[in-house]
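Asker: give me a 3D structure for the following:
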Amino acid sequence: MTDTAYADPQPEINLKDFIRGVPDFPKPGILFYDISTLIRHADAWQIATARMARAVAAFKPDVIAGIESRGFLTAAPLAQRLGCGFIMLRKPGKLPGKTISLQYGLEYGADELHIQEDAIIPGQRVVVLDDLLATGGTLAASIALLRKVGAEVVGASVLIELTGLKGREKIDTDLNALMSYDM
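Answerer: From the prediction side, this is the model:
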């Protein structure tokens, strides 16, 4: 891999200009940061993935793990760009074959993540990706699940971090956020 593979073609571009804020979604009082407006803009998406690839490459991962479902949108292209494998962390009933699960609590209830039993070779270096870090529950659970199956979680990366929700405090590995918003 050469440094030019991760060169930022337009370092002056502000990716926040391509993120749409949607008020009162999914419920009143929530401002939803919509990444679909970034992804559909080819140049901005290329720049975003180049910037994330540069940050994630520093972790020297063997495998990139994406959290269902929007985490797949960043994890898959980064894995391809970095020459890594890609694995999916999914909700119950979404993965074929035998899976290992982890239940975790959220501020509004409980949830569960699954990984295929044979997805990780113990000791593999893994970086976990998602679109957004808010309260940190899902990302922290993903890291715990990956460790449960023998992964060495060397980092995490997100497109957007909502800093006011303090999710970073729940993450016990290096974390890179491409953009952040104060709340």
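Asker: going forward, measure contacts and count neighbours with C-alpha atoms only.
Answerer: Fine.
Asker: what helices and strands are in contact with the longest strand along the chain?
Answerer: Across the chain, the longest stretch assigned as strand under DSSP state E is strand 152-162. Strand 152-162 makes packing contacts with helix 42-57, strand 125-133, helix 137-148, strand 175-181 when contacts are defined by 3 or more CA pairs under 8 Å, 6 or more residues apart in numbering; DSSP states H and E.
Asker: run the last query once more with 6 Å
Answerer: strand 125-133, strand 175-181 (3 or more CA pairs under 6 Å, 6 or more residues apart in numbering; DSSP states H and E).
Asker: please generate a structure for the following sequence too, so the two can be compared:
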Amino acid sequence: MVDLSKFIREIPDYPKPGILFRDITPMLADPEALAAAAKAMAEPYVGEKIDIVAAAEARGFIFAAPLAIQLGAGFVPIRKPGKLPFDLHSFAYELEYGTDELQIHVDGVKPGQRVLLIDDLLATGGTMEACCRLLERCDAEIVGCSFLIHLAQLGGEDRLNPYKCHSVLTYDQDDLENELSPSGRS
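Answerer: Predicted coordinates for the structure are as follows:
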């Protein structure tokens, strides 16, 4: 068994003072660690008859495609405006300072399809909650949400109720004083 936590580099005061950045690039560069991460993220959903694995750009894509292959499912990207060329479903949502929007092709997820949502990190849960709302508009059945890293003290899992959440690595308040999403998104 690979200890994935050894492949997460901690960078203090990035992108601003007081933030501890959890850098996954050392894990991505190691084929054994990357394979172990994808396997661990997929494990609770093996045998769940997943039709589609969906992920919001960009780091979620890194894990979603290998998970889709492991689970015998398709992969559907959820993107920011201006990135998808076909007819779209859109969902606008509130951020701490402003709004954002996510989009999916109208034929990406069909009503009743069983969907697993993937992302590298669960922080405040805003982005993943928006993904859930977008897929609800598609009349998808959301089977769960799987993450490599969960920053538990930021409360993101609470925003995703009633959906099942799975995280491979969890960091809580005892691990550090102040954290934020590595990308500045939630």
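Asker: post the TM-score for the overlay when you can.
Answerer: The pair, once superposed, lands on a TM-score of 0.90 when counted by TM-score structural alignment, normalised by the length of structure 1; 172 aligned residues with a CA RMSD of 1.1 Å.
Asker: sorry, back to before: for Ala76 of structure 1, which of the helices and strands packed on strand 152-162 of structure 1 is the nearest?
Answerer: strand 125-133 (9.4 Å; CA to CA).
Asker: hmm, who's touching that closest one?
Answerer: Residues from elsewhere that reach strand 125-133 of structure 1 (CA atoms under 6 Å, 6 or more residues apart in numbering): 61-67, 70-71, 75, 152-161.
Asker: going through those, which ones are buried?
Answerer: Buried by 16 or more other CA atoms under 10 Å: 61-67, 71, 75, 152-161, out of those.
Asker: structure 2: matching residues for the longest strand of structure 1?
Answerer: Aligned using TM-score structural alignment, strand 152-162 of structure 1 spans residues 141-151 in structure 2.
Asker: center of structure 2 - which residue?
Answerer: Central residue of structure 2 (CA atoms, centre = their mean): Asp119, 1.4 Å from the mean position.
Asker: from Glu136 of structure 2, how far off is that residue?
Answerer: Distance, Asp119 of structure 2 to Glu136 of structure 2, using CA to CA, to the nearest Å: 18 Å.
Asker: cool, Pro12 of structure 2 as well?
Answerer: Relative to Glu136 of structure 2, and taking CA to CA, Pro12 of structure 2 is found at 37 Å.
Asker: now do the same end-to-end measure for stretch 16-32 of structure 2.
Answerer: Stretch 16-32 of structure 2 end-to-end distance (CA to CA) = 32 Å.
Asker: what span of structure 1 lines up against that stretch?
Answerer: Taking TM-score structural alignment, stretch 16-32 of structure 2 hits residues 27-43 over in structure 1.
Asker: report the contact partners of Phe72 of structure 1.
Answerer: Gly66.
Asker: what does it correspond to in structure 2?
Answerer: So Phe72 of structure 1 corresponds to Phe61, using TM-score structural alignment.
Asker: and the helix or strand that contains its match against structure 1, how far off on average?
Answerer: Using DSSP states H and E, Phe61 of structure 2 maps to helix 59-71. Once fitted to structure 1, helix 59-71 of structure 2 is off its aligned match by 0.7 Å on average (mean CA distance after the TM-score superposition for structure 1).
Asker: so how far is Ile100 of structure 1 from Val158 of structure 1?
Answerer: 24 Å.
Asker: and what of Leu15 of structure 1?
Answerer: 36 Å.
Asker: and Ala48 of structure 1, by the same measure?
Answerer: Per CA to CA, Ala48 of structure 1 is found 32 Å from Ile100 of structure 1.
Asker: the two: who's more crowded?
Answerer: Ranked by neighbour count (other CA atoms under 10 Å), Ala48 of structure 1 and Ile100 place Ala48 first, with 21 against 16.
Asker: residues in contact with the match of strand 152-162 of structure 1: which ones?
Answerer: Counting by CA under 6 Å, 6+ apart, 41, 112-123, 163-172 sit against stretch 141-151 of structure 2.
Asker: switch the cut-off to 7 Å
Answerer: Residues outside stretch 141-151 of structure 2 that contact it (CA atoms under 7 Å, 6 or more residues apart in numbering) are 37, 41, 112-123, 163-172.
Asker: Tyr93 of structure 2 maps to what in structure 1?
Answerer: Per TM-score structural alignment, Tyr93 of structure 2 is aligned with Tyr104.
Asker: three-state assignment of that match?
Answerer: strand (DSSP: H, G, I helix; E, B strand; the rest coil).
Asker: thinking it is in contact with Lys91, fair?
Answerer: No: assessed by CA atoms under 7 Å, Tyr104 of structure 1 is found out of contact with Lys91, at 11.8 Å.
Asker: state the three-state secondary structure for the residue of structure 1 most remote from its centre.
Answerer: The centre of structure 1 is farthest from one residue, Pro28, which by CA atoms, centre = their mean lies 25.5 Å away. Judged by three-state DSSP, the three-state class of Pro28 of structure 1 is coil.
Asker: and it, how far from Asp17 of structure 1?
Answerer: 24 Å.
Asker: contacts only, for Ile52 of structure 2.
Answerer: 73-76, 114-116.
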